[in-house]
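Chemist: Take this sequence and fold it.
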Amino acid sequence: MAEIKNRSLSEEFLIEIDKIIDYILCNDKFVVTSHINPDGDNIGSSLAMCGFLEALDKEYIYLLDDAYPSSLVFLNREGLRKTSDQVPSLEGYTVIAQDSGSYERICMDKDLLETSRGIICIDHHHTNGDYGFINYIDAKASSTCELVYNIITRYEDIKARPIIGPEIGTCLYAGLVTDTGNFQYSNTEPSSFLMAADLIARGAKKQLVIENIYQKNSPAYYRILGECLNNLEIIDSKICIAIVTKEMLDKYGLEYGDIDAIIPYTRDIDGVELGIFIKQKEIDEIKVSLRSKSYIDCTELAATFDGGGHVRASGCTFRDKSVEEVRNMLLEQAKKLF
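Modeler: Predicted coordinates:
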């Protein structure tokens, strides 16, 4: 039987991984951060990196200005996460920015960021612009959690010292599961399954992750889901648009972070290639999630509106626009992709 190798560990990537390990070992003060609107890969990779730094007795700050979605609060370590207003300066600290496809999306005050020694970038977005002085960017990797897993396991191999246990393993598993859509998405590689098997063998709490992310929706969520699905709009049998307004969120007593599980419904309809989920976070702020099935590049549509992400999953933000204006702008551009 042919050996299944981790495609993320080419010679090119091993060089960058070793640079990161050497830098961490030779320095003492770090900030771990990620992108705005945190998701499972954002949080899981960040907490795993914090655990790695902790195991190496490094001083670190976990800094993220946006709050966790309710489905991911179970990963939270009380008092660990700081926000920019709690940190006066990052002088002497190196920032490890993970899962952030651009400098602009790093979820911290940029004036504060500029006081640091610089940025190590660890990411899997193909739109990434290499904004770090060390860049480990693999656009074909399933998740940033897989890249952090590669870093930690490379250190384990070099030093013959185990690092990943139940806590770090659970964080990495959460990010792997969410960014692969529970191993449904096209970014799922053989290495993803090997990583999952290894994490579970090391004590990752698989069932805890599944229950919290996929099996803990509130009755109010299902009520808003029903209203949203009842008003789905399907255009030319290829594009599906779903909308949740701020009025709907208030009506059902839900927060913006409670409705992300609706996103796949826009794509998972027979014949539909592109799903568009419009979420009115505030009256003057609208978030859009884009999902495609086979051939539409979501980043192309997102980039039209200064957004980004992955080929099959991207997003963008609109300000001072009505829901109807956003819907019309997106649909006009989306039709050009077919």
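Chemist: alpha carbons only for contacts and neighbour counts from here, please
Modeler: Noted.
Chemist: thought residue 291 was touching residue 310?
Modeler: No. Because the distance of 9.2 Å does not satisfy Cα atoms under 8 Å, residue 291 is recorded as not touching residue 310.
Chemist: With neighbour numbers in mind, choose between those two.
Modeler: The neighbour count for residue 291 versus residue 310, taken as other Cα atoms under 10 Å, is higher for residue 291 (27 against 22).
Chemist: what do residue 291 and residue 310 both touch?
Modeler: Between them, residue 291 and residue 310 have residue 298 as joint contacts when contacts are counted by Cα atoms under 8 Å, 6 or more residues apart in numbering.
Chemist: compare with the first, here's sequence two:
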Amino acid sequence: MKMNNYYLELFEGRKNIIILPHILPDGDTIGSSIALFYALKKLEKRVYIILNDKLPSNLKFLNANSKIITTEDFEKLSIKPDLIITVDSSDTDRLGDRAYLLDLCSEVLNIDHHSTNTNYGKYNLVNSKAAACGEIIYELLKKLKIYIDKNIATALYVALSTDTGSFKYSNTTPLTLRIAADLIEKGIDFSFINTELYQNKPINKIKLLSDVLNSLELHFDGKLAVIYVTNDMLKKNKIDISDTDGIIEYARDIEGVNIAVLLKEFSDNTIKVSLRSKYDFDVSIIAKKFGGGGHKKAAGCTIYDTIDNAKNILLNTFRENFR
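Modeler: Have a look, this model is predicted:
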């Protein structure tokens, strides 16, 4: 969607703005939210990023926790927002237990890049061709004539890098790389950023990975791989579910595998499903069947059942495509 003056004028006269990243946050939703936080501060806005989830350990270097408050903290402030911005959330379910905050203000700006976005905002800045929400935020800041300093550039680079698999996924476009080049020219330490994002995994995550890979199952002549993250695995390895991002790639990267499925036991009878495809299969079609969404090669949904039943339900759904 083109960014006309309609969107730019949204920020005029707004004093209190809240930003809502999606649950189980990743680098794109956090990087984009932090970039917006810094940018709107330049416009002398009071900005609050509200999130109840823990951040993945590889994002700690952004010092994001100092900019994030919980819903409980926000309610204590007794502030009525003038504008609510959701970031990287294709539907309101992706906001989890913070969805009620949307009732605080009718002025909701939905910024997203998923083709399955339900356009739930009063204003919907949705571009499914963007590799990451970070691309959309970058263009927005350019239109707002907000100088992209090193802090903003770092956050946007994190958004782009993580949602493109360090610029190796097929969603990477010439525009993505041009934006990344501009961000590097702002003086960011991209070598340090890449080290923090991809080369500083806590030992507990490596131990968890061992357990997860031991759960590996191959189906349909090795074309589909399934792995699990159970609550018992998380407790055993003393690690939060927020640090399971990226594990699915180990299943997808197996020779002969076209589709990878990661089942995360979020709570009793609540299974978060991540889907990835390597070639042409559109996994968002499968996710939609269960009320989820996403992209052609990366999608997700929630199945309210046991982890074994969720696996069997998914296998029966995929079976139609492997006949």
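Chemist: Quick check: TM-score for this pair?
Modeler: Structural agreement between the two chains, given as a TM-score (TM-score structural alignment, normalised by the length of structure 2), stands at 0.93; 319 aligned residues with a Cα RMSD of 1.8 Å.
Chemist: can you map out the helices along the stretch 201-323 of structure 2?
Modeler: Using DSSP state H, counting those that start in this stretch, the helices assigned to the stretch 201-323 of structure 2 run over residues 203-214, 231-236, 248-252, 283-289, 307-319.
Chemist: Now render those as JSON lines, adding mean neighbour count and distance to residue 89 of structure 2.
Modeler: Rendered in JSON lines, the data for the helices of the stretch 201-323 of structure 2 read as follows (neighbours: other Cα atoms under 10 Å; distance: least, Cα to Cα, whole Å):
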{"stretch": "helix 203-214", "mean neighbour count": "16", "distance to residue 89 of structure 2": "26"}
{"stretch": "helix 231-236", "mean neighbour count": "15", "distance to residue 89 of structure 2": "25"}
{"stretch": "helix 248-252", "mean neighbour count": "20", "distance to residue 89 of structure 2": "20"}
{"stretch": "helix 283-289", "mean neighbour count": "19", "distance to residue 89 of structure 2": "15"}
{"stretch": "helix 307-319", "mean neighbour count": "15", "distance to residue 89 of structure 2": "23"}
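Chemist: nearest to residue 124 of structure 2, of those helices?
Modeler: Go through the helices of the stretch 201-323 of structure 2 one by one with Cα to Cα and the one that ends up closest to residue 124 of structure 2 is helix 283-289, at 20.2 Å.
Chemist: ok, back up a step: closest one to residue 9 of structure 2 among the helices of the stretch 201-323 of structure 2?
Modeler: Comparison of the helices of the stretch 201-323 of structure 2 against residue 9 of structure 2 by Cα to Cα identifies helix 283-289 as nearest, at 33.7 Å.
Chemist: So which bit of structure 1 is the closest one matched to?
Modeler: Counterpart in structure 1 of helix 283-289 of structure 2, with TM-score structural alignment as the criterion, is residues 298-304.
Chemist: so how much does the matching stretch differ from structure 2 once superposed?
Modeler: Stretch 298-304 of structure 1 differs from its equivalent in structure 2 by a mean of 1.3 Å after superposition (mean Cα distance after the TM-score superposition for structure 1).
Chemist: neighbouring contacts of that stretch?
Modeler: Stretch 298-304 of structure 1 has contacts (Cα under 8 Å, 6+ apart) with 127, 290-292, 307-316, 330, 333-334, 337.
Chemist: next one: stretch 218-238 of structure 1
Modeler: Stretch 218-238 of structure 1 has contacts (Cα under 8 Å, 6+ apart) with 240-244, 248-249, 252-254, 258-259, 262, 271-274.
Chemist: Kindly check the end-to-end length of that stretch for me.
Modeler: End-to-end distance of stretch 218-238 of structure 1: 31 Å, with Cα to Cα, to the nearest Å as the criterion.
Chemist: how distant is that stretch from the center of its chain?
Modeler: 24 Å (Cα atoms, centre = their mean, to the nearest Å).
Chemist: Also stretch 133-153 of structure 2?
Modeler: The chain centre lies 18 Å from the centre of stretch 133-153 of structure 2; the measure is Cα atoms, centre = their mean.
Chemist: again, but for stretch 23-37 of structure 2
Modeler: When C-alpha coordinates are averaged (Cα atoms, centre = their mean), stretch 23-37 of structure 2 and its chain have centres 7 Å apart.
Chemist: Can you tell me which of the contacts of stretch 298-304 of structure 1 are buried?
Modeler: Neighbour counting by 16 or more other Cα atoms under 10 Å classes 127, 290-292, 307-316, 330, 334 among the contacts of stretch 298-304 of structure 1 as buried.
Chemist: Looking at these, which are in strands?
Modeler: Residues from these lying in strands, with DSSP state E as the criterion: 290, 291, 292, 308, 309, 313, 314, 315, 316.
Chemist: And the spatially closest residue to the third one that is not a sequence neighbour, how far from residue 37 of structure 1?
Modeler: Among residues not flanking residue 292 of structure 1 along the chain, residue 274 sits closest, at 4.5 Å (Cα to Cα, 6 or more residues apart in numbering). Here the distance between residue 274 of structure 1 and residue 37 of structure 1 works out to 22 Å (Cα to Cα).
Chemist: With neighbour numbers in mind, choose between those two.
Modeler: Legend: neighbour count by other Cα under 10 Å for residue 274 of structure 1 and residue 37, higher for residue 274 (30 against 17).
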